[in-house]
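Chemist: predicted model and sequence below, questions to follow.
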Amino acid sequence: MRYPAMLERLLPIGLLLASNLFMTFAWYGHLRFPNAPLGWVILISWGIALLEYSLMVPANRIGHLVYSAPQLKGMQEVITLLIFAGFSAGYLGQPLKWNHWAGFALIAVAAWLIFWE
C-alpha cells in the first residue's frame, strides 16, 4: 500500500517516536519501583513492549517504502537516545552528564553517516 510521499517520510518518524517512548518505559520505567516483584515487572514490561511492537512494525514497514533498513535503524537509534535522555532526566531524575552526551553525539554522527550518499 502506498501513502502520500510526505506521509511516507514523516509517519515512520512519528511511529518510531511513539514506539520508543513505550519501549523506554518497558525497559526502564520499573527502576522507580525497586521493591516491585520482579515477576510482575516482567509481565508489565512485556505488555508495554507489545504496544511498542504494534508501532515499530508499521513504522518499519511504511518507512521501508522510502528509507533503507540501515537508515531506519540509524533513525531509530537517534530517536531512542533522545527519548531516553528526556526519560532519564524527567522520569528517573538522573540527568545525563557531559560524557553521556558526548557518547550519544558520536552515535548521532554514526547515524548521519548512514544517510550520507
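Modeler: Thanks, I have it.
Chemist: from here on, just use CA atoms for contacts and neighbour counts.
Modeler: Will do.
Chemist: now stretch 79-93: buried residues?
Modeler: Buried residues in stretch 79-93, counted by 16 or more other Cα atoms under 10 Å: 79, 80, 81, 82, 83, 84, 85, 87, 88, 91.
Chemist: let's bring in a second one:
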Amino acid sequence: MSLGALTPVVLLLGSNVFMTFAWYGHLKFGDRPLWVVVLASWGIAFFEYWLAVPANRWGHAHWSAAELKTMQEVITLLVFGVFSVFYLREAFTWNHAVGFALIAAGAVFVFKGPLG
C-alpha cells in the first residue's frame, strides 16, 4: 500500500479516537450537567473533523467513497473495542467479538469489487 493510500487510514484512525472520546468519554462523568458534556463533546469533535475531512478528501484519490466509509466503520469498531475495555472498563464478550467480526466480514464485500 502506498503512502498516499495509507495516510487516510492513519487519519481515520486518529479521527476515530477523538470521536469515540467525544461520543462516549462523558459516560464516566455522569454527575456533570448534560450541557457541559455536550459542549465538551463538540470541542473534541472539532479536532476529529480536522482529521476526518482531510482523510476523506485525500483518500478519495485512492479509495471509493464506499471504501472510505467502510474503513471508517471498521476502524470505529476497533477503536471502540479498545476504548470500552481500557477506558470504560467494560467487558468485551464473545457476543461483541462475533458481532464486530460479522460487520467486518461485510466490509470484505465492499473491497472485493463487483460480484458476478
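Modeler: Sure thing, it's come through. Just so you know, these numbers come straight off a predicted model, no measurement behind them.
Chemist: with the buried residues of stretch 79-93 of structure 1 in mind, which one is nearest to residue 21 of structure 1?
Modeler: Lowest distance from residue 21 of structure 1 to the buried residues of stretch 79-93 of structure 1 (Cα to Cα) belongs to residue 83, with 6.3 Å.
Chemist: sec struct for the aligned partner of residue 81 of structure 1 in structure 2, please.
Modeler: Alignment note: residue 81 of structure 1 maps to residue 77 in structure 2; criterion TM-score structural alignment. For residue 77 of structure 2, the assignment made with DSSP: H, G, I helix; E, B strand; the rest coil gives helix.
Chemist: wait, residue 77 of structure 2 touches residue 99, no?
Modeler: No - in terms of Cα atoms under 8 Å, residue 77 of structure 2 does not count as a neighbour of residue 99; the distance is 10.1 Å.
Chemist: would you turn the buried residues of stretch 79-93 of structure 1 into CSV with distance to residue 27 of structure 1?
Modeler: Listed next are the buried residues of stretch 79-93 of structure 1 as CSV, based on distance: Cα to Cα, whole Å:
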residue, distance to residue 27 of structure 1
79, 15
80, 12
81, 13
82, 15
83, 12
84, 10
85, 14
87, 11
88, 12
91, 13
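Chemist: ok, these vs residue 10 of structure 1, which is closest?
Modeler: Minimum distance to residue 10 of structure 1 across the buried residues of stretch 79-93 of structure 1 is 13.4 Å, recorded for residue 79 (Cα to Cα).
Chemist: give the helix, strand or coil label for the residue in structure 1 sticking out farthest from the centre.
Modeler: Most distant from the centre of structure 1: residue 35, at 26.4 Å, with distances by Cα atoms, centre = their mean. Per three-state DSSP, the local secondary structure of residue 35 of structure 1 is coil.
Chemist: where's it relative to residue 89 of structure 1, distance?
Modeler: 21 Å (Cα to Cα, to the nearest Å).
Chemist: go on, residue 78 of structure 1?
Modeler: Going from residue 78 of structure 1 to residue 89 of structure 1 by Cα to Cα gives 17 Å.
Chemist: likewise residue 34 of structure 1?
Modeler: Distance of residue 34 of structure 1 to residue 89 of structure 1, given as Cα to Cα: 18 Å.
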